[in-house]
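>>> have a look at this prediction, sequence included:
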Amino acid sequence: MSSTYVHYSTPSSLPSDYALLSRYAAAHDLNTNEEEDINGAGPSTDIEDYGEEYDAHGIDIRGSPRRPRRSSFPSSYLTPFNPTIGPLPDRLGHRSGPYARELNENTPLLAPLVPRIEEECDEEDTAEPLTTSKLYREEIGILTKYTIPVFGTHLFEYSLVVASVISIGHLSTTALAASTLGSMTASVSGFSIIQGFASTLDTMLPSAWTSSQPQLVGLWSQRMVVVMTAALVPILCVWWSSESILLFLKQEPEVARLAAVYLKWASIGLPAYAFNSISRRYFQSQGLFTVPTRIILGVAPVNAVLNYLLVWGPEPIRLGFIGAPIATAVSFNLIAIMSVIYGVFFVPKTAWHPLSMRCFTSLGVLVQLGLSGVGQVASEWWSWELVGLAASQLGPTALATQSVLLVSASTTYQAPFALSVASSVRIGNLLGEENPTRAAVATRCSILMSLVISAVWSTMFMVFRANWAHLFNDDPEVVSLVASILPWVSMFQVFDGLSAITAGILRAAGKQFTGALLNLSAYYVIGIPFGIWLAFWHDMKLHGLWIGLTVSLVYSAAFGIWICLRANWDREVEKVRIRLEADNKPANGHGDVEAPH
């Protein structure tokens, strides 16, 4: 969310959540072509049994089940890129890198090696038939392993923002208001746009990693750096001229001045923030989900110390108000530096593409998908800014209640959001593996897991609704109002989680434009107008706003699930294959061709 709700779980303007409270308190298939090359047996029929390979007469020609899928998650690290030559059955039980093709008269001399990462299902007894229930269990297990480190990453990322809020919150009411306004402006004009463009990599990188051209992961990341650099120019122009813009929008002069100061110092960390949104996806697409978690875990304590020293520390180093945005900017830069060090020295170079002029090619794909991604992400962030403004018209009690509810919903949203990231990577990997059947199963599993997670949060809110507000505020009116709206928030959890999952699935399939249309229609055509109508014309106040939000997410989740469950994953695999073939042409000397999407 933005000012009060951080969808995509990045440091947007979450400080305003806490600022409001502080202010109130103070007042398919299994890559058949590769198996053909490995066995030298020529093409096999398209029999989808997940366990055996047949000849043209349907007879098992291998004598043992073949692997159902490529693996794509490390238990704690990426296995060394160390091909092993030998008979295929000998290499199924243990492998330390990609399968190496057996040499025979039919094997291409330059046959590509496909990077693999160990999965638990790779070590299972291959003689056991792969039933539907086992397939679902495997996918649920893989998605769970992917989700946990992503969840940790975003929780630690919260600390970067919370430390800034705490440090500024005790300076003055004006400073608190300025930081709120500054962070809201940063979210609307900067962070949401960066995250929208970066979401394009959820489409490009996972499928490239499990294809025969894993170096395209590095190439697409380099291309996104070029696109993001261009996008930063207008954002920085807005931030550096923000005082005049805020004054034009009738903000208080002193608050506008301090907010502009906040943005100018925060802009030091903006390029690093953009780079981090790329590097995180670079690691995650390879299954290295724990890398961003380790990095931010190391930076979070440094950020807390910097906030204290620069805002409240000893006189020689104390900077006061500007210390908080400087501390956050330094933390973003530290994350960027550590990401580069980790990528250079601790991760195999399988995914890296040497720096070349190719990073300036095929940028149109990223721009087109990126603009759709901005529509998908920013439309949601901006909608919550509007809801926050509407709530501010209902009085201080409603405003404090809104902040309690949205901070709570922000926190619980981290789990389904982490699952959406995991689903996006997993499905993208499977598309690159040309495995549409598993992609379809992963889609269904992620939706089912979202329902389970949402049920846990909904139950928690309902059980503790009478006392939930005491975690934030002890005002009897706030406690009572929070308790009366929490049943709607409980229902909201279910559809919010489903919307998050379907958004991740759509990103994996390159359907950001569809996601943008869903969000725009859900929030701006249905949810917000309906909520405002209930709140102000039917005097339902804050209840009306939350009913409108819930209705918008019911619509978004229902259509999103319908689209995802009806997806033609064979067609999505074909789209990935076409894109990879098009991007391979420059390397073969045929000239650059913009990759289709």
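Alright, I've got the coordinates. Residues are numbered from 1 along each chain as shown.

>>> from here on, just use CA atoms for contacts and neighbour counts.
Noted.

>>> for the spatially most central residue of the chain, what are its contacts?
Centroid-nearest residue in the chain, with Cα atoms, centre = their mean: V421, separated by 4.4 Å. Residues counted as contacts of V421 (Cα atoms under 8 Å, 6 or more residues apart in numbering) are 147, 150, 504.

>>> just name the closest of the residues you listed to E574, please.
G504 (19.7 Å; Cα to Cα).

>>> what separation do you get for the closest one and L518?
13 Å (Cα to Cα, to the nearest Å).

>>> repeat for E574
25 Å.

>>> neighbour-wise, give me the winner out of the contacts of V421.
G504 (30 neighbours; other Cα atoms under 10 Å).

>>> below is structure B, check it against A:
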Amino acid sequence: MDGSGLEERLVEEGRSRDGNGDLKKRVWEEWKTLWRIALPSIIFRVTAFGIIVVAQSFLGHVGELHLAAYALLQTIFLRFINGLLAGMSSATETLCGQAYGAGQYHMMGIYLQRSWIVDGVTGSLFIPLFIFATPILRFLGMEDDIARAAADISPWFIPFLGSLMFSMTIQMYLQAQMKNLIIGCVSAFSFALQLFLSWIFVTKFSWGVAGAMSAMNIASWSLVLGEFIYIFGGWCPDTWTGFSKAAFSDIFPIMKLSISSGIMLCLEVWYFGILVLMAGYMKNASTAISAFSICQNILAWELNMCLGFLGAACVRVANELGRGDAKAAKFAMKVNLCTSICIGVVFSILCLVFGRRLSYLFMSDEQVAASVSNLSFLLSISILLNSVQPVLSGVAVGSGMQSLVAFVNLGSYYGIGIPIGVLLGYVAHLRVEGLWIGMLCGVAMQTLALSFIIYRTDWEYQVKKASERLNKWVLKPSNGSGYSFMHA
């Protein structure tokens, strides 16, 4: 689509939101736009996370110790780094979304390249965590058998980490310009590829840990390769004009926004990791870790669906703020929130109905199944809260309020959730259920705080801030091959 075509479409979208049409028509148009963004994003997030879960599922059939070791590595190390990189990539989502809404299409490729630089440097700093995983787990007090089993798994996470540095930022970049279909298709293919390879490597060839982890890495890099082919192959002519030295300009302001975005999500992700770590100090640690991890993976799988609505909320709010339409941004938020809540109710009910059977997706141990069954009611409440909180976070990201949300997460999770979880789990002897209740309290407080912040937001002021941000960092193509600064 050329630049003039994009401008015409934006004009038409603006006319559809001018308030002259009836409410049903406006809701229907917004709902269609929402699903155009959210559905491919949901497919991407669910299948991308599904790659991690499939590896865990196959490792669970290799042995309980390997399952527990993988759960610790994934929850404590990988989820922490994944959350940090995902949060830092949300800065790309904010900038690309607002640039797209403002018609500054050429800046989107520059923002993408800057995000590769920032995320690449940051991700590389955490590689030693996987190299020295076993001594780190021993230092944290984990059982020696689990720590030794982690040594067989941890090196396989290093190439997977490399794929994350690219896949997340590219997904944000494509999503901001409504090129979501390719994201869903490529991620679905990579997920199917992993299922096939895992079955071949683990079930047929009996390669064990090496088979499950190599299948995970092949699938994750096939996703990145597909995204590269789409971008470099000429399917983003307005927003990708090739590599440029301009990507190295304004790195520090981008880094500041990226770090605040990373801390925002990292505090949330690490919160869940700490709870799994605390489960490792309980009696019969491998059962406690396995049950808690299984429930968290089910919760995370549903959460990744809701993160599709987070992405949609971020894109729609960022687009409208960049376009200068505060009322349309608020309207998009309301439609998104109502849709996500309805879906959350459905999955919450399904969780209550199936309860104990959930654990058999991962392993057949009866003790783990009983522990998972005891957590099913709390899991259903968590799923319901997850249908609200991500949308509110997406609105905040689209508005560029990452730093404020980071403080909310810090207070809600670490000031309220973890202390309550420790008291209930260890002092009141509620064990895993106590930890989960503490987690729920933290999420509930975060949801209430975000609701208050969004309710009190001055959207006209957010439009002004978006305009100032875009005008400050905008570059325009020069007559040569590079870019030159343009100040508004």
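That came in fine, so what should we check first? Nothing here was measured: the structure is a model prediction, and the numbers come from that model.

>>> picking that back up, redo the contacts of V421 of the first structure as a markdown table? Include secondary structure and distance to M491 of the first structure.
Converted to a markdown table, these look like this (DSSP: H, G, I helix; E, B strand; the rest coil; distance: Cα to Cα, whole Å):
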| residue | secondary structure | distance to M491 of the first structure |
| --- | --- | --- |
| T147 | helix | 23 |
| V150 | helix | 25 |
| G504 | helix | 21 |
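
>>> please pull up the equivalent of L440 of the second structure in the first structure.
Using TM-score structural alignment, the partner of L440 of the second structure in the first structure is T550.

>>> scratch that, Y455 of the second structure
Checking TM-score structural alignment: Y455 of the second structure goes with L565.

>>> got it, and L112 of the second structure?
By TM-score structural alignment, L112 of the second structure lines up with S221.

>>> burial count for that match?
23.

>>> look at it and give its secondary structure.
helix (DSSP: H, G, I helix; E, B strand; the rest coil).

>>> please apply the same query to P129 of the first structure.
coil.

>>> separation between the residue nearest to the centre of the first structure and G531 of the first structure?
29 Å.

>>> N33 of the first structure now?
54 Å.

>>> more crowded one of these two?
G531 (28 against 12).

>>> hey, where'd the strands end up in the stretch 301-450 of the second structure?
Counting by DSSP state E, counting those that start in this stretch, no segments of the stretch 301-450 of the second structure form strands.

>>> ok, which stretches of it are helices?
Assigned by DSSP state H, counting those that start in this stretch, the stretch 301-450 of the second structure shows helices spanning 326-354, 366-386, 389-399, 402-409, 418-422, 431-455.

>>> ok, now the stretch 101-250 of the first structure?
Under DSSP H, counting those that start in this stretch, the stretch 101-250 of the first structure gives helices at 132-169, 173-186, 192-198, 201-209, 216-240, 242-248.

>>> just the ones you listed: most buried one?
helix 201-209 (a mean of 30; mean count of other Cα atoms under 10 Å).

>>> which residues in the second structure does that helix align to?
Using TM-score structural alignment, helix 201-209 of the first structure pairs with 92-100 in the second structure.

>>> now stretch 403-423 of the first structure on the second structure. Mean distance?
Stretch 403-423 of the first structure: mean distance to aligned residues in the second structure after superposition is 2.4 Å, counting by mean Cα distance after the TM-score superposition for the first structure.

>>> buried residues, that stretch. List them.
403-410, 412-423 (16 or more other Cα atoms under 10 Å).

>>> how about N82 of the first structure: what's its closest non-neighbour residue?
G97 (4.8 Å; Cα to Cα, 6 or more residues apart in numbering).

>>> I'd say the one you found and T350 touch.
No. At 10.4 Å, G97 of the first structure does not count as touching T350 under the criterion of Cα atoms under 8 Å.

>>> mutual contacts of those two, please.
Contacts common to G97 of the first structure and T350, judged by Cα under 8 Å, 6+ apart, are 81, 115.

>>> output the helices of the stretch 101-250 of the first structure as a markdown table; include the columns distance to V489 of the first structure.
Formatted as a markdown table, the helices of the stretch 101-250 of the first structure follow (distance: least, Cα to Cα, whole Å):
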| stretch | distance to V489 of the first structure |
| --- | --- |
| helix 132-169 | 21 |
| helix 173-186 | 23 |
| helix 192-198 | 24 |
| helix 201-209 | 29 |
| helix 216-240 | 34 |
| helix 242-248 | 33 |
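
>>> which residues touch the match of helix 201-209 of the first structure?
Contacts for stretch 92-100 of the second structure (Cα under 8 Å, 6+ apart): 105, 107-108, 111-112, 115, 169, 172-173, 175-177, 258, 314-316, 318-323, 397-400, 466, 470.

>>> cool, stretch 151-167 of the second structure as well?
By Cα under 8 Å, 6+ apart, stretch 151-167 of the second structure touches 69-70, 73, 78, 82, 85, 116, 119-120, 123, 127, 130-131, 133-134, 209-210, 213-214, 216-217, 220-221, 223-224, 227.

>>> repeat for stretch 298-310 of the first structure
With Cα under 8 Å, 6+ apart, stretch 298-310 of the first structure has contacts from 156-157, 159-160, 163-164, 167, 317-320, 323-324, 327-328, 330-331, 334-335.

>>> give me the mean deviation of that stretch from the second structure.
Mean for stretch 298-310 of the first structure is 2.9 Å (mean Cα distance after the TM-score superposition for the first structure).

>>> in that stretch, what counts as buried?
299-304, 306-310.

>>> in a markdown table: those, plus secondary structure.
Converted to a markdown table, those look like this (three-state DSSP):
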| residue | secondary structure |
| --- | --- |
| V299 | helix |
| A300 | helix |
| P301 | helix |
| V302 | helix |
| N303 | helix |
| A304 | helix |
| L306 | helix |
| N307 | helix |
| Y308 | helix |
| L309 | helix |
| L310 | helix |
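
>>> now for whatever residue of the first structure lines up with P237 of the second structure, how many residues are close by?
In the first structure, P237 of the second structure lines up with K349, judged by TM-score structural alignment. Counted by other Cα under 10 Å, the residues lying close to K349 of the first structure total 16.
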